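J.: Here is the input, now give the coordinates:
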Amino acid sequence: MTASVGSLPRCLSRPSQTSDPWGRYYTSPLVSRSLIDGIEAPQPKLLLELGSGSGSLSSAAANRWQDAKLVTVDVDCRAPRRLDASDTTPRLKHTHFVHDVLDEALSDRIGLKLGTVDVAVCNPPYIRPRWRSDFGKILEDAGLSGALLSLFDAGADLLFLAQNLRLLRNNGKLGLILPDGLVTAERFSRVRQTLLRQHFVQQVVQLPRGVFKGTEAQTYLAVLTKSAGETGEVSLKQMGTDGRLSAAIHVGQDAAVKRLDYAFHAASQVSAHRSCESPLPTSFRQVLTAVVRGSICSSAIPSFPKPVFHLGDFAKPMGEQAVRIVPRRFALDARTAQRVAHDARLAVPGDILVARVGRSLADQVALVVHGPCVISDCIFALRAADDHREKLYRFLESEMGRLALGSAAHGVAARFMSKSNLFDIHF
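T.: Purely as a prediction, here's the structure:
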């Protein structure tokens, strides 16, 4: 059975070179099955998928819970209205609606009362819709409006999550696919805190990059139970390229508020274990006396009167025993450095340079030796006391150091790292 209501709101459609016009990356059967398998719901009566797209999650849910009623909603009139013809669940009652998922009155449009859905699954689109007053109501009803520094930070991922929470019953299950921002970005830490305090977040699974065709975006599977008590501890896992899940690591609420990605916490636990047997300080925060971020943007480098050290100027890794040095051509004499310092930030001899952005930032390290140099805004200069400098540099050149930098960075596609990300790294 199918139904069709509403029209296609242009505010949700945004062209993309890799996703479809609605910002969707379609879920593979492997990922769909993994998400559905992670939801502990023995006999749900009502299933829901908002933004059903190709129907991969719906099909996986229908195959598991064959007696449940399924409701799917998608703004695209070309999205599948019924399950694949190969589906073997003829008893399933399936209703499909063509409508704007982010309509505040969606429950009325599709005939479902708020707070009645047993299990919801969702793969939100990767877009930032133009703001509407509806969105504030959706976030407020879900208890998330106060968790944002600005309501305009709400992308489709957070809005879809909030809409699902409105429709779920208490103790209902939500399984969804999240982008990197909601899982790791500092600006969403209060969102994570709110979710962890209001709901039971069962697990978060870090997916391999490239799992969605057409993008290298970092994504995650998350499963939570609505209003089932505060989350004390979260189970974090990582999926390999073969679909297998790693053993779980468990992190407390405070650590989960900071970040919810497996790679970061796994690296932190390994580093913490090593620090117990090492005389090194436990964190960068204890080692660094200053972190200087460059100020010259890439477009201004060609016109700047002096050479600017940028991402492409890092030498390739040469082994843990080698030292990569900033080339002499970037060094300034004392008088020139004093004059240039009015227009740019400088790294000084003894500083260790690391990349702040880029997919290969974990491999980019250099030591300033010959003299002060101008650095771009894509570079951090790490300043450490003399007795820690060599140990810090050796760590950054090591395999463990590259793992630490890589796991500290975040971002959906291009990776980037903040000062606080750096300070969180442990030896």
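
J.: From here on, just use CA atoms for contacts and neighbour counts.
T.: Fine.

J.: tell me the helices in the stretch 1-150 of the chain, going along the chain?
T.: Applying DSSP state H, counting those that start in this stretch to the stretch 1-150 of the chain gives helices spanning 29-37, 56-64, 106-110, 133-141.

J.: Could you also give me the structure for this second sequence? I'd like to compare it with the first:
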Amino acid sequence: MRQDLELRGDPLGRFYTDPAIGQVFVSLFDRRQANSILDLGSGGGSLTVAAARRWTDARIQTVDVDLGAEEHIRTGMASAGHVHHDHLVADVLDENLPEMIGGPRFDLAVCNPPYARIKWRDGFSRILAEAGMEGLQTLPTPALSSDIMFIAQILRLAEPGAEVGVIVPDGLVSARRHRAVRQALLERVRVMRVVQLPRRSFRGTEAQAHVIVFRNERGRGEPVEISRLDADGVSSPIVVGNEDARIRMNHGYYQSVTGTLRKGFSLRGIGAEITRGSLSSAQARACREPVFHTSSFNQPSTFDYRLNGAGVASDRPGRRIAGPGDILLARVDRNLHRKICVVSQGQAILSDCIYRIRVPANWRDAVVRGFLSDAGQAALIGATRGVGARMLSKEDLLALEIETP
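T.: Purely as a prediction, here's the structure:
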């Protein structure tokens, strides 16, 4: 890709695939035979080599803008004993790439796009239109991340019915802001399975990532198999309806709302009121009144938290106050699932990293104990997103199912 990518570290925003992940990746395809394989943005060629080892007779085309990529790929291909390989040094998102390669002719494609934001260029309209995803042009340009544009470019190059596997960041499968993108994808292609990868699967990042495997044919509302990769291999899939997949496609979330949790309840279902705190970190530091922040979860008793303030001004927009009976939960933190308490006395102004949860008094104990249970902790973790510091959205918190104690 060109140097208009904006990411720290690797100037092209690449995080390289571990060979072990590459082997799992190619095992997720249904296709037993492949004639022509594409690796778009091939980098050092981990996915290319894994594909070469599985589909030994296929001709493989790699494309990367990095002049040094071809030497690494050739070395890997030689170790795999594979000789049917062509490499093109080119901008992966060039609108004329199909002409450079010779038109749609691939029956299988593998791809690990860079984790990067890209600047919109005029050629992107043509790429989306020819991929059958022109509806995405109405979205704000920040929503069209590199992974979306890579998928669109692959669809221009893939034969009808071709199988495609793409490694994507967590936001694409779980973030609310990407719901329209998931809907467009599920309508344009037949998504067969999504596999959640372990954190630290890629050198240089803790980012959560997933593999999406789909077929280049129109989606007709088929269910999606959602699994995760762990030390024991790929888990048995959870089959998720197409409408649910448009909302989320990450295994951690669905694992938290199935099985024993079906006998639980949701915060939305019991009429909970969830309010986000108001003070930024800078405002919290400058405030002379007591402020409750993520660092304030430091008392031994979860059910008897005593705040220092008294007579703090009334609750209003821009100034959210916690008081007796309120449940407080970290909204942003590496260990937010463990940061929960019930206020027994006192008041404090809430930072914007804190949720205030108000429920009927007869539900208060059940909510907190449900969150603190093993199942509740797993549910909270499954609903979060982010690298390093995790984040929990209000919508996901309201929908989260809590096991009845």
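
J.: Ranking the helices of the stretch 1-150 of the first structure by mean neighbour count, which comes first?
T.: helix 56-64 (a mean of 22; mean count of other Cα atoms under 10 Å).

J.: other SSEs contacting it?
T.: Other elements packing on helix 56-64 of the first structure under the criterion 3 or more Cα pairs under 8 Å, 6 or more residues apart in numbering; DSSP states H and E are helix 29-37, strand 46-50, strand 69-74, strand 117-122.

J.: Can you spell out the matching residue range in the second structure for the first one?
T.: Aligned by TM-score structural alignment, helix 29-37 of the first structure corresponds to residues 19-27 of the second structure.

J.: May I see the helices and strands packed on helix 56-64 of the first structure arranged in TSV, with distance to A408 of the first structure as well?
T.: What follows is these, written out as TSV (distance: least, Cα to Cα, whole Å):
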stretch	distance to A408 of the first structure
helix 29-37	25
strand 46-50	32
strand 69-74	36
strand 117-122	27
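
J.: With respect to D254 of the first structure, which of those lies nearest?
T.: With Cα to Cα as the measure, helix 29-37 is the member of those nearest D254 of the first structure (25.0 Å).

J.: who touches that closest one?
T.: Applying Cα atoms under 8 Å, 6 or more residues apart in numbering, the contact partners of helix 29-37 of the first structure are 56-57, 60-61, 64, 175-176, 221-223, 243.

J.: Superposed on the second structure, what's the mean shift for that helix?
T.: In the superposition against the second structure, helix 29-37 of the first structure averages 0.9 Å from its aligned positions (mean Cα distance after the TM-score superposition for the first structure).

J.: now, which of the contacts of helix 29-37 of the first structure sits nearest V323 of the first structure?
T.: G243 (38.4 Å).

J.: How about that closest one, nearest residue that isn't a chain neighbour?
T.: Leaving aside its chain neighbours, G243 of the first structure sits nearest to L30 (6.8 Å; criterion: Cα to Cα, 6 or more residues apart in numbering).

J.: Tell me the spacing between the one you found and P307 of the first structure.
T.: Counting by Cα to Cα, to the nearest Å, the gap from L30 of the first structure to P307 of the first structure is 49 Å.

J.: so what's I110 of the first structure up against?
T.: Per Cα under 8 Å, 6+ apart, neighbours of I110 of the first structure: F97.

J.: now the one 3 residues further on
T.: Counting by Cα under 8 Å, 6+ apart, K113 of the first structure makes contact with 107, 167.

J.: Would you map the helices across the stretch 151-300 of the second structure?
T.: Going by DSSP H, counting those that start in this stretch, the stretch 151-300 of the second structure shows helices at 170-174, 179-188, 242-247, 251-256, 281-286.

J.: need those in JSON lines with distance to L267 of the second structure and mean neighbour count, can you?
T.: JSON lines is the format used below for these (distance: least, Cα to Cα, whole Å; neighbours: other Cα atoms under 10 Å):
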{"stretch": "helix 170-174", "distance to L267 of the second structure": "20", "mean neighbour count": "22"}
{"stretch": "helix 179-188", "distance to L267 of the second structure": "22", "mean neighbour count": "20"}
{"stretch": "helix 242-247", "distance to L267 of the second structure": "18", "mean neighbour count": "18"}
{"stretch": "helix 251-256", "distance to L267 of the second structure": "14", "mean neighbour count": "22"}
{"stretch": "helix 281-286", "distance to L267 of the second structure": "27", "mean neighbour count": "13"}
